[in-house]
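Asks: structure for the following, please:
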Amino acid sequence: MIRILLIAILISAFSQSQAQKWVKPNTASTQYPKTVDRPKLVVGFVVDQMRWDYLYRFYDRYSKGGFKRLINEGFSAENTFIPYTPTQTAPGHASIYTGSVPALNGIIANSWYDPMVGRDMYCVEDKSQKTVGSTSNAGLMSPKNLQVNTITDELRIATNFQSKVISISMKDRGSILPGGHSANGAYWHDGMSGNWITSTHYMDKLPTWVNEYNALKEGDRFFSKDWNTLYPIETYLNSDSNDVVYEGRFKDESGSSFPHATKQYIGKNNEMIKSLPYGNTMTIDFAKLAVEKEGLGKDDITDFLAISCSSTDYIGHQFGPNSIEIEDTYLRLDRDLEELFNYLDKTVGKGNYLFFISADHGVAHAPEFLAKNKIPAERFTSRSLYRGLDTLMQQKFQLKKAIITVTNDQVIFDHEVIENSKLDFTTVKNTAINYLKKQKSVSNAIDLTNLQNTTLPTELKTRLANGYNPKLSGDIQIINHAAWYNSSSPSGIGHGGWYNYDSHIPLVFLGWNVKPGKTSKQYYMTDITATLATMLRIQMPNGCIGTPITEITQ
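Replies: Take a look at the predicted model:
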């Protein structure tokens, strides 16, 4: 009995000792956040065809509240690049918002030859849909071809689809791909009617506020202004001459110089608004209206507004990056940005929204501009490469129509024709590659199925691999010389290559939880979504291969 009593006393003493060592936390005083800390609104702002150097080239002429506010109050990743080729609008928007690359997301170009259907495929085409807001076919679109999801999709998932996502662009692909698969609304401009329209993928009828805006015919109001320079033309010292032969011309104009008469388009050519800086203004005006009417950023559930300004691309293609037209376009966009920031400060609250600006691609200089300044550059046409290859196939192998097309700097063979000929496909490809390497415009030609064994700089090999989708891409990749531009026109300019003028893009974050600063570390377009996911504390999109920009997220 005494032994039992002693054991009980020892157990009791041990228990009291342990109780003194372990103290139950006071859950009432423990600081657990009631909700995840996120901004009220995220605004993604993509400027189509914006070269990185535009941030600084026109810096002295920018207002304090536009691009200068971005640079001085935001965080800039100064060396941000596109990690794939070709550098085009659709892959750019897709990669920014998925954190993925064409090899994974399926958007390998603006359009491509699809061997499964035996024809060209437009990046966002979907003939199972119908146009909403117009009688045209401009709404037969959806994100169906995008094989992964987006940061906007992940935000919707993270909030049990309570977050609202609205995407806006003059271009269908500039709206649809950022909005992702589950956007509440994606709107783009219909050149036939002049309306902002959408697709039955999103809704069966336009909201009242969109119909009311369309009824205003704002495009005609902008056309009535004509287009002259914002400031005296003699102050545009960062640009080429006012009228040069390698700049494109508007219809019915005898030259490319200012002023540009636009009143002629009123009620006749709604598509032309895209080729004027007013297209950017109209896009941003419509986006501000969406914030108001859709109640974006009005509660504690984070919303997302994706804006893509497309007029910069149309104007850049026509006049080139050294034109007075481009300088004037960015000075006007600077004012539009200032108005957007002021509006967001007032409606959502300064510090309550997270803003980022980037670009889908850059642009080359006009070859003639470089040549007159003694820098090597020329024009060529892929059509001439196609004809030469076709002739070679007939003479060397007696093969007719062995090559379907040369597109996106890739050669696409008709595999069935070659298979039926009993020829060795590797021999045929190598013959074509050897021919291409001898052409004046070509720096190199690569068998895409044997890329890993090709001697190339690691960076270029990676970009080619990231752009190669085995179900959609061609057989041979053509790498053109730097500053050589594929064009059948004697004027205008474009993009698509891996070189820095096409692949070095701006990336600046501003607002919620962003401290001013810069980094010279190399980052990629795919890192934008990874950074957003980290800041918002949500899952990265399912195809994301990017890494967070730690200078921002830490």
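Asks: contacts, neighbours, all on C-alpha from now
Replies: OK.
Asks: distance of the residue lying closest to Q147 once chain neighbours are set aside from Q554?
Replies: In space, and not counting its chain neighbours, Q147 is closest to N105: 4.9 Å by CA to CA, 6 or more residues apart in numbering. Per CA to CA, to the nearest Å, N105 is found 29 Å from Q554.
Asks: neighbour-wise, which of the two wins?
Replies: Comparing N105 with Q554 by other CA atoms under 10 Å, the one with more neighbours is N105, at 23 against 8.
Asks: mind listing what's buried in stretch 512-531?
Replies: Buried residues in stretch 512-531, counted by 16 or more other CA atoms under 10 Å: 512-514, 516-518, 523-531.
Asks: how about stretch 218-225?
Replies: Of all the residues in stretch 218-225, those buried under the rule 16+ other CA under 10 Å are G219, D220, F222, F223.
Asks: you'd agree the residue nearest to Q147 is up against T150?
Replies: No - using CA atoms under 8 Å, N105 is not in contact with T150, being 10.0 Å away.
Asks: now do the shared contacts for the two.
Replies: Shared contacts of N105 and T150, defined by CA atoms under 8 Å, 6 or more residues apart in numbering, comprise T98.
Asks: check contacts around the nearest residue to F67 once chain neighbours are set aside.
Replies: In space, F67 comes closest to D334 once its chain neighbours are excluded; the distance is 5.9 Å by CA to CA, 6+ apart. For D334, the contact set (CA under 8 Å, 6+ apart) comprises Y62, S63, G66, F67.
Asks: show the buried residues in those.
Replies: Those of the contacts of D334 that meet the buried threshold are Y62, G66, F67, by 16+ other CA under 10 Å.
Asks: could I get the contacting residues of the first one?
Replies: For Y62, the contacting residues are K68, L331, D334, taking CA under 8 Å, 6+ apart as the criterion.
Asks: of all those residues, which comes closest to A359?
Replies: D334 (15.1 Å; CA to CA).
Asks: separation between G494 and H365?
Replies: The spacing between G494 and H365, counted by CA to CA, is 8 Å.
Asks: spit out the residues that contact those two alike.
Replies: With contacts taken as CA under 8 Å, 6+ apart, G494 and H365 have no neighbour in common.
Asks: count the neighbours of the residue lying closest to P259 once chain neighbours are set aside for me.
Replies: Distances taken as CA to CA, 6+ apart put N228 closest to P259, at 4.6 Å, once the chain neighbours are dropped. When counting by other CA under 10 Å, one arrives at 15 neighbours for N228.
Asks: N72 versus N228, what's the distance?
Replies: With distances taken as CA to CA, N228 is found 30 Å from N72.
Asks: likewise M121?
Replies: Distance, M121 to N72, using CA to CA: 43 Å.
Asks: comparing those two, which residue is more hemmed in?
Replies: M121 (18 against 15).
Asks: and this one, please, so the two structures can be compared:
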Amino acid sequence: MKTSGNRSLFGLALTLATAIAQSATPTEAPRPKLIVMVVVDQYSADLFNEYRPLYKEGLKQLATGVVFPRGHQSHAATETCPGHSTILTGARPARTGIIANEWQTPKQAYEANGQTTHEVYCAKDPATQAVTPKYLKVSTLGDRMHAANSKAKIAAVAGKDRAATMLAGHDTDTMTLWWNGKKFETYANARLPKGIDAVNAAAEKSMRTDVPVDMHAACRSRANAVTFESGVQIGVETSEENYSAWRASSAFDAAVLDAALLVLDEEELGRGEQTDLLAIGFSATDYVGHRYGAGGIEMCTQQMRLDALIGRLVDRLDHVGVPYVIALTADHGGVDVPERNKQQGAGQAKRLELELYPAQMSKYVAEKLRLKGPAILGNFFTPDIYFSDAIPKNLRARAIAIARQRYEASDSVELVMSWEELNKIPAPTGLVDEWTLQQRARASFDPERSGSLVVLTKPFVTPLPPPTKTGRDYIAGHATPWGYDRRVPILFWWPGIRGFEQPIAVESVDIMPTLAGLIGLEIPEGDIDGHALDLSRAEQ
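Replies: From the prediction side, this is the model:
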């Protein structure tokens, strides 16, 4: 795909359905000196639409820009790493190679933490445990910007290493920061901002301060308690224990913003002749969703705090005084806990039976074939199912067939596909919200990294056990091919914008070519899956 080098800042006139360059009449408005890409982990389109009337600060302001309320992470494996890999590459996981947060390598074992494993984490070298972007198979917007102009400054700051690396790209000399559980860090031998010690100290103090959370007043009507058999309760108005997990609070997002604003100032982003890029990944919404679900007072309070933080970001950008563009989206959506969903009309909501988890399924297959070792790799249920390379070759097909039959017999499973079946399916085309399940799975399929089987659960099935401790256990999730996990908002905003809303279903892979078009960056035809969105009506 190519975009014209002779465009005004907001004169982009590409249509959704074409990858052919078009020219636009120049205006007096300059191109942006700074692109700010904001990604909110687990910020579903459902959350955006539910809380949009309550936003009063930053998110309210961004919602006056160009709004695509039915954006999609189009693939089936709706997890953090695959989702982030699509946003600034313009490519689906089938092209980026990031098919999941973790995948297995049955033919290759690694030593990690004194144990032998076949697991590869999407942002770490399994041999050294060093954070790396090496598994990303394609270039990011930042990679392309820096290749076109070596003076372009690229920075990414996020709450998770996999978010920061997927947004920043392959150049480990960029200012790429992530929270490691104790402090913000970067790649080995890469530099840190001079003021990062103060940010880390403030974050550590916040993390060690055990203060009851004052639930937002606008959220009290959403207090909907759910009590589990263990006695764990969520959805209550206030509790000191509820936010004892610091990452599941707005304080975590505030620390990420502090680090991002530090980078903005120290690197003087947007203040040179070139266009710079700052990507920010907020993770607290995801942790709140996992620990308390998406439907209670905890998520509501998180949304109100996030709104204020985005307002703080916009204020600082205005203070910098350079032309800028903000884009905002999410890596995936999420679903509420099945217990509350069942109370509220989703009668099919349930937790996945333990017999389908890898350890139990592995034991079942091994007993059927009298195998001495494990038949299936992995500790947690994921759509990709990997079989041990130690299974004798003459028994491998039977092992896969036995497992497939058991998965398909479960009333929790919607569809099972083999590697061979997925490999025959062409890359999906057409309206993303009308794709079949097979097409959604194909968008996550990499023949080098995908499993022997892909198992897709039915709607509202959660592959997590009930909690035993408040605020610690994951009790709700995502990673399914269903709409609540695929739909994400996509927003563009800049000062003086003439906003509009377009309800057509679009994809996260459309963001990168849209931003590239705004700065006149050419993207070779065939390099990406996305198409530039037409923002010409929003021109100043």
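Asks: put one on top of the other, what's the TM-score?
Replies: TM-score for the superposed chains, counting by TM-score structural alignment, normalised by the length of the second structure: 0.82, backed by 488 aligned residues with a CA RMSD of 3.2 Å.
Asks: select from the buried residues of stretch 512-531 of the first structure every entry located in strands.
Replies: G517, K518, Y523, Y524 (DSSP state E).
Asks: dump the residues you listed to JSON lines, plus distance to N352 of the first structure.
Replies: Formatted as JSON lines, those follow (distance: CA to CA, whole Å):
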{"residue": "G517", "distance to N352 of the first structure": "19"}
{"residue": "K518", "distance to N352 of the first structure": "22"}
{"residue": "Y523", "distance to N352 of the first structure": "26"}
{"residue": "Y524", "distance to N352 of the first structure": "26"}
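Asks: name the nearest of these relative to N453 of the first structure.
Replies: Using CA to CA, Y524 comes nearest to N453 of the first structure of these, at 24.8 Å.
Asks: to which residue of the second structure is the closest one aligned?
Replies: With TM-score structural alignment as the criterion, the equivalent of Y524 of the first structure in the second structure is E507.
Asks: now the closest residue to its match other than its chain neighbours: how far from T209 of the second structure?
Replies: In space, and not counting its chain neighbours, E507 of the second structure is closest to H72: 4.6 Å by CA to CA, 6+ apart. Computed as CA to CA, the H72 of the second structure to T209 of the second structure distance reads 38 Å.
Asks: how about A77 of the first structure, what's its partner in the second structure?
Replies: So, by TM-score structural alignment, A77 of the first structure is matched to F68.
Asks: can you check C123 of the first structure too?
Replies: In the second structure, C123 of the first structure lines up with C122, judged by TM-score structural alignment.
Asks: same thing with A90 of the first structure?
Replies: Aligned counterpart of A90 of the first structure in the second structure: C81 (TM-score structural alignment).
Asks: so its match touches C122, yeah?
Replies: Yes - using CA under 8 Å, C81 of the second structure is in contact with C122, at 6.8 Å.
Asks: tell me where the stretch 251-400 of the second structure has strands.
Replies: 276-282, 324-329, 350-351, 384-385 (DSSP state E, counting those that start in this stretch).
Asks: quick check: F81 of the first structure touching T526?
Replies: No - between F81 of the first structure and T526 there is no contact under CA under 8 Å: 9.0 Å.
Asks: matching L141 of the second structure against the first structure, which residue comes up?
Replies: By TM-score structural alignment, L141 of the second structure lines up with I151 in the first structure.
Asks: tell me the contacts of its match?
Replies: I151 of the first structure makes contact with Y97, T98, G180, T529, L532, A533, M540, P541, according to CA under 8 Å, 6+ apart.
Asks: neighbours of V363 of the first structure, just the number please.
Replies: Other residues near V363 of the first structure come to 28 when the count uses other CA under 10 Å.
Asks: which residues touch it?
Replies: Residues near V363 of the first structure by CA under 8 Å, 6+ apart: Q49, M50, R51, G316, P321, I493, G494, H495, G496, Y501, D502.
Asks: just give the number of residues close to the fifth one.
Replies: Applying other CA under 10 Å, we find 28 residues neighbouring P321 of the first structure.
Asks: what's the match for it in the second structure?
Replies: Under the alignment (TM-score structural alignment), P321 of the first structure maps onto A294 of the second structure.
Asks: correct me, but its match touches V335?
Replies: Yes - taking contacts as CA under 8 Å, A294 of the second structure lies within contact range of V335: 6.1 Å.
Asks: hey, where'd the helices end up in the stretch 1-150 of the second structure?
Replies: Using DSSP state H, counting those that start in this stretch, the helices found in the stretch 1-150 of the second structure span residues 45-51, 58-62, 80-87, 93-96, 141-148.
Asks: ditto for the stretch 401-540 of the second structure
Replies: With DSSP H, counting those that start in this stretch as the definition, the stretch 401-540 of the second structure shows helices at residue ranges 419-424, 437-442, 483-486, 511-518.
Asks: what's the closest of those helices to L278 of the second structure?
Replies: Comparison of the helices of the stretch 401-540 of the second structure against L278 of the second structure by CA to CA identifies helix 511-518 as nearest, at 12.5 Å.
Asks: so how far is the closest one off the chain centroid?
Replies: 19 Å (CA atoms, centre = their mean, to the nearest Å).
Asks: distance from it to the first structure after superposition?
Replies: For helix 511-518 of the second structure, the mean deviation from the first structure after alignment is 1.5 Å (mean CA distance after the TM-score superposition for the first structure).
Asks: F413 of the first structure -> the second structure?
Replies: Per TM-score structural alignment, F413 of the first structure is aligned with F387.
Asks: ok, now which ones touch the closest residue in space to that match that isn't next to it in sequence?
Replies: Nearest in space to F387 of the second structure, with sequence neighbours left out and distances taken as CA to CA, 6+ apart, is I376 at 4.4 Å. Counting by CA under 8 Å, 6+ apart, I376 of the second structure touches P358, A359, M361, S362, I385, Y386, F387, S388.
Asks: reformat the residues you listed as TSV; add neighbour count and distance to R162 of the second structure.
Replies: Shown next, in TSV, are the contacts of I376 of the second structure (neighbours: other CA atoms under 10 Å; distance: CA to CA, whole Å):
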residue	neighbour count	distance to R162 of the second structure
P358	22	24
A359	18	26
M361	21	29
S362	24	29
I385	23	22
Y386	24	22
F387	23	26
S388	20	26
